[in-house]
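[1] okay, here's the prediction I keep looking at, along with the sequence it came from:
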Amino acid sequence: MSQSSSHDYETFGRGSWSETRRIGDILRKETVGGTLLIIGAVLALIWANSPWSESYQSLVSFKFGPESLHLDLTVAHWASDGLLAIFFFVVGLELKREFVAGDLRDIRKAMVPVVAAVGGVVVPALIYVAFNLGGAVGGWAIPTATDIAFAVAILAVAGPFLPSALRMFLLTLAVVDDLIAILIIALFFTDELAVVPLVTALIPLGIFTFLVQKRIRSWWLLLPLAAVTWALVHASGVHATIAGVALGMVVPVLRSEKAGGKDAGPGLAEHFEHRFRPISAGIAVPVFAFMAAGVTVGGFSGLVESWQEPVSLGVMVGLVVGKTVGIVGATWLITRLTGGRMAEGIAWIDAVGVAMLGGIGFTVSLLIGELAFGVGTPEDDHVRIAILSGSLLAALLGTAVLRTRNRVYKRLYEEENRDEDADGVPDVYQTKGDDTA
């Protein structure tokens, strides 16, 4: 891969063709998952505000599971702790894939989305705290998360011809955003830590690691070990989704040297991602959305009243304004500091549109809201309304901005896909000296 000087670095420049194809495959799957997520959330809202709302509340509060193992949980709890562990397992696989074999292994390519993600966390958190000084500051992390499935579903409508670099930027930013959210959950939302179960969890996790490093993929061996790891982490007081991340991060990305090493193709992580991403996007996240989004609004007057609460204002302004300012501001800053420049055909208004879609915070935001205030509290209801309202507003604004540039995007899209050679690699990637794995 050819190297250029720092002054030739392009923000939102094209990545490698192999990475572009991989990101495209992920985006297509996440678009379906995002659509199902939206359907689940809408159905929950309709049911929770219908004459049959009591049946919805009975469903989400129904308990089942072995009480002796402290797993007699409500259906909603199983969705947030159990099903979302699958979602975070896929996140763990994706994080490792990005930093081991993806474009993010190049620190210069990683710098922009990583810094942008940090900006998109810090600014919304500060805005939330400013609205809630002396009050419910414990929810500061709620507006910091971007929901990739929801954002990508909107992106399919907002920018069907959006350049691949901007799509990759949004996906990578959301992945880094998830990593930050994982750290926040682990560090700030563990109330009482039980050391013995946590240390004991290292035993099944260690066996799982040994087996996957040996490229063993037998489900009857791995799934019980994963389940025991999850149960022990849950018992320790650390949020059980962290177990999903840990399990994903130990799966090898590259093939073993015996199989040919790096040049032999994808490793076990891609196999697991292929198997579990449809379960995550098609079942786990939509079911969680259905269980978490069913808040009783109380008519338009109740909606307006909820919007006026400091918690709601902090979340909504944090998502809509904070995410946009944080992501664009951090991107601008790192571009100036590195002496870089915007890629040809890309303008700062494009970054603004994508950053607005970064304000679609749903799955992880709802989870953090539950951890911060508890399920069923007045603050939790305000948070859920604010997340839904703020995410919808961010989606509408981002769509409006990106649609105004659709003609430009169509031209860039045609340039990216013209003149494919015999290997299916567009000349535009070849001329830039990118990897064509």
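    Nice, I can see it.
[2] drop to CA atoms for contacts and neighbour counts, all remaining ones
    OK.
[3] and the host helix or strand of Arg22, what's buried?
    Per DSSP states H and E, Arg22 falls inside helix 17-48. Judged by neighbour count using 16 or more other CA atoms under 10 Å, the buried positions of helix 17-48 are 17-20, 23, 26-27, 29-38, 40-48.
[4] after it, next one along is what?
    Later in the chain than helix 17-48, the nearest helix or strand by DSSP H and E is helix 53-61.
[5] quick one: list the elements packing against that next one.
    helix 17-48, helix 75-77 (3 or more CA pairs under 8 Å, 6 or more residues apart in numbering; DSSP states H and E).
[6] nearest to Met342, out of the ones you listed?
    Nearest of the helices and strands packed on helix 53-61 to Met342, taken as CA to CA: helix 17-48 at 18.7 Å.
[7] tilt between that closest one and helix 53-61?
    130 degrees (axes from the mean of the first three to the mean of the last three CA atoms, to 10 degrees).
[8] give me the distance from helix 17-48 to the chain's centre.
    11 Å (CA atoms, centre = their mean, to the nearest Å).
[9] ditto for stretch 337-353
    How far stretch 337-353 lies from its chain's middle: 23 Å, per CA atoms, centre = their mean.
[10] buried residues of that stretch, list them for me.
    For stretch 337-353, burial by neighbour count (16+ other CA under 10 Å) applies to 338, 340-341, 346, 350-353.
[11] from these, which land in helices?
    350-353 (DSSP state H).
[12] I'd like these laid out as JSON lines, including distance to Gly359.
    Shown next, in JSON lines, are those (distance: CA to CA, whole Å):
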{"residue": "Asp350", "distance to Gly359": "15"}
{"residue": "Ala351", "distance to Gly359": "13"}
{"residue": "Val352", "distance to Gly359": "11"}
{"residue": "Gly353", "distance to Gly359": "10"}
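[13] which one of the helices and strands packed on helix 53-61 lies nearest to Ile279?
    It's helix 17-48; of those, that one is closest to Ile279 (CA to CA) at 9.3 Å.
[14] from the contact counts, what lies against the closest one?
    Helices and strands touching helix 17-48, as assessed by 3+ CA pairs under 8 Å, 6+ apart, comprise helix 53-61, helix 148-158, helix 164-188, helix 268-279, helix 285-292.
[15] please redo it, this time with the cut-off set to 6 Å
    helix 148-158, helix 285-292 (3 or more CA pairs under 6 Å, 6 or more residues apart in numbering; DSSP states H and E).
[16] may I see the ones you listed arranged in TSV, with mean neighbour count as well?
    TSV is the format used below for these (neighbours: other CA atoms under 10 Å):
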stretch	mean neighbour count
helix 148-158	24
helix 285-292	25
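[17] okay, one more to line up with it:
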Amino acid sequence: MTSPTPAGPQRSRLFARGSFLESSRTAGILRAETTGGILLLVAAAVALVWANSPVRDSYFTLRDTVIGPHALHLDLSLGGWASDGLLAVFFFVAGLELKREFVAGDLRDPRRAALPVVAAVGGMTTPALIYVLWNLGTGGELVGWAIPTATDIAFAVAILAVISTHLPTGLRTFLLTLAVVDDLLAITIIAIFYTDHLSPAYLALGLVPIAAFGVLAQRRIYRAWLLLPLALLAWGLVHASGVHATVAGVLLAFTVPVRRADGSAGRGLAEHLEHLVRPISAGFAVPVFAFFAAGVYVGGGSGLADALTDRIALGIVCGLVVGKTVGIAGSTWLLARFTRATLDDELSWVDVIGMSMLAGVGFTVSLLIGELAFGTGTTADDHAKVGVLVGSLVATALASVVLRSRNRVYRQLCELEERDADGDGVPDVYQHDDNTN
């Protein structure tokens, strides 16, 4: 009797279903992001209507109202408090999620991490290149090269819920992890390229409360009356240093341990804090920022036409719509082409293109980078906002056409996926050997 032929190296599956626990956790996060994204949409719509209404002056007066002590460099407008202060909460949650994904999530496996990392890099470099090509020879406009590089996860997930697609778990997880890596790259860009002046003394002082926060976190001491003052002090000192204050939120998050002190299974401190802070971020911080950032006066049809013929807006629109699609789908195809990875059996490349289009929804971080690049209230910033809004809408429309065309197929797949014939509480699809990872 002949011996069986040894199997060769197993091919990795792109967008494969993760473990049951990880998929369940991802579903919970997506539900929370969906709620936050709907609030974000409402806040942005209210701002746009108010900023173009007969009483629009009251909106801009409110946005530009300055409060805070000058001596501490905290005399900021309400819009500034939203972008510098409230978004630090958003980036704190993003930092917790990023650390958890790479320490204890499915992305701790380098083979799984490769896809969202490569896709995120491709999805940021291509839009930036397209923006630069649009604005070559224009001088100061090139400073906005990073505006179309960001994906807004809350906005994208909210749209995903509205268009009622039943996407496979692997593809939904990809959207979330792609946005997490995207946030890390955006934070790096903000810290390196959009720091106008740097005060090393304030930055060094800011590391002290961050270190103290980390010591308490590592000892699993998470009393609010201890951690919150340290976080606020760290935020203020980083803000005074010239580095954008949202970076403080990420640095604080990176000090939080992911695993339990005794090494047992279960929710660690990072996930616990994320569970506590995410509703504040998604339900308050990001919608308030959207309210102050999205309000732009377009001046009627001619004003909108003028904005959309500006190179800044055109570069952003093309970057979000074309750059994100080509960058993400193209880098994924290259990964499959030049490695042993293959697309999961449930998917087709049309699905990858649809999700790549949806990643062209840039909002929160794109608007923030626009303000940092051109200054709040400037004509260039207004044109950048129009570009972000129009680009996001076009990306949404195109993604909706592609993904809704697959809706019926994935509804049937979801029904099979949820079937639990043996009644053990774990869907049968997670118990097949060929689906374990």
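    Thanks, I have it. Predicted model only: the values in this text are computed from it and were never measured.
[18] TM-score for these two?
    Remark: TM-score between the superposed chains equals 0.96 [TM-score structural alignment, normalised by the length of the first structure]; 429 aligned residues with a CA RMSD of 1.3 Å.
[19] thinking again about what came up before, and the helices and strands packed on helix 53-61 of the first structure: which comes nearest Ile154 of the first structure?
    Using CA to CA, the nearest of these to Ile154 of the first structure is helix 17-48, at 8.0 Å.
[20] the closest one against the second structure, how far on average?
    Taking mean CA distance after the TM-score superposition for the first structure, the mean distance separating helix 17-48 of the first structure from the aligned residues in the second structure is 0.4 Å.
[21] ranges for the strands of the first structure?
    10-11, 63-64, 73-74, 341-342 (DSSP state E).
[22] right, so those: which one is the most enclosed?
    Across those, the average number of neighbours (mean count of other CA atoms under 10 Å) peaks for strand 10-11, which reaches a mean of 21.
[23] okay, it sits on what stretch of the second structure?
    The aligned range for strand 10-11 of the first structure in the second structure is 13-14, by TM-score structural alignment.
[24] what lies in contact with the matching stretch?
    With contact meaning CA atoms under 6 Å, 6 or more residues apart in numbering, stretch 13-14 of the second structure is reached by 341-344.
[25] quick one on the thing from earlier: looking at the helices and strands packed on helix 53-61 of the first structure, spot the one closest to Val238 of the first structure.
    helix 75-77 (14.2 Å).
[26] quick one: average offset of the closest one versus the second structure, please.
    Mean deviation for helix 75-77 of the first structure: 0.2 Å (mean CA distance after the TM-score superposition for the first structure).
[27] touching that helix from outside, list them.
    60, 62, 291.
[28] cool, and stretch 170-183 of the first structure?
    Counting by CA under 6 Å, 6+ apart, 113, 117, 146, 148 sit against stretch 170-183 of the first structure.
[29] please work out which residues of the second structure line up with it.
    Going by TM-score structural alignment, stretch 170-183 of the first structure sits over residues 175-188 in the second structure.
[30] in that stretch, which residues are buried?
    175-187.
[31] any chance of JSON lines for the residues you listed, columns distance to Ile328 of the second structure?
    Output for those, formatted as JSON lines (distance: CA to CA, whole Å):
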{"residue": "Leu175", "distance to Ile328 of the second structure": "11"}
{"residue": "Leu176", "distance to Ile328 of the second structure": "14"}
{"residue": "Thr177", "distance to Ile328 of the second structure": "13"}
{"residue": "Leu178", "distance to Ile328 of the second structure": "9"}
{"residue": "Ala179", "distance to Ile328 of the second structure": "12"}
{"residue": "Val180", "distance to Ile328 of the second structure": "14"}
{"residue": "Val181", "distance to Ile328 of the second structure": "13"}
{"residue": "Asp182", "distance to Ile328 of the second structure": "11"}
{"residue": "Asp183", "distance to Ile328 of the second structure": "15"}
{"residue": "Leu184", "distance to Ile328 of the second structure": "16"}
{"residue": "Leu185", "distance to Ile328 of the second structure": "15"}
{"residue": "Ala186", "distance to Ile328 of the second structure": "16"}
{"residue": "Ile187", "distance to Ile328 of the second structure": "19"}
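[32] thinking again about what came up before, for Pro286 of the first structure, which of the helices and strands packed on helix 53-61 of the first structure is the nearest?
    helix 17-48 (4.1 Å).
[33] Ala94 of the second structure: what's its closest spatial neighbour, skipping adjacent residues?
    Leaving aside its chain neighbours, Ala94 of the second structure sits nearest to Val180 (6.5 Å; criterion: CA to CA, 6 or more residues apart in numbering).
[34] returning to what we had before: can you put the contacts of stretch 170-183 of the first structure in a markdown table and add distance to Thr331 of the first structure?
    Converted to a markdown table, those look like this (distance: CA to CA, whole Å):
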| residue | distance to Thr331 of the first structure |
| --- | --- |
| Pro113 | 8 |
| Ala117 | 9 |
| Thr146 | 16 |
| Ile148 | 19 |
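[35] closest to Arg277 of the first structure among those?
    Ile148 (12.7 Å).
[36] alignment lookup: that closest one to the second structure.
    Ile148 of the first structure maps onto Ile153 in the second structure, by TM-score structural alignment.
[37] how about the contacts made by its match?
    So Ile153 of the second structure contacts Ala179 (CA under 6 Å, 6+ apart).
[38] check Ala395 of the first structure too.
    For Ala395 of the first structure, the contacting residues are Leu357, by CA under 6 Å, 6+ apart.
[39] same thing but 8 Å
    151, 154, 356-357, 359-360 (CA atoms under 8 Å, 6 or more residues apart in numbering).
[40] next: Leu48 of the second structure.
    Leu48 of the second structure neighbours (CA under 8 Å, 6+ apart): 294-297.
[41] which of the residues you listed has the largest number of neighbours?
    Most neighbours among the contacts of Leu48 of the second structure, by other CA atoms under 10 Å: Gly295, with 26 neighbours.
[42] ok, that residue - contacts?
    44, 47-51.
[43] show me what contacts the aligned residue in the second structure for Leu205 of the first structure?
    For Leu205 of the first structure, the aligned position in the second structure is Ile210, judged by TM-score structural alignment. By CA under 8 Å, 6+ apart, Ile210 of the second structure lies in contact with 230-231, 234, 251-252, 255.
[44] all good on my end, thank you.
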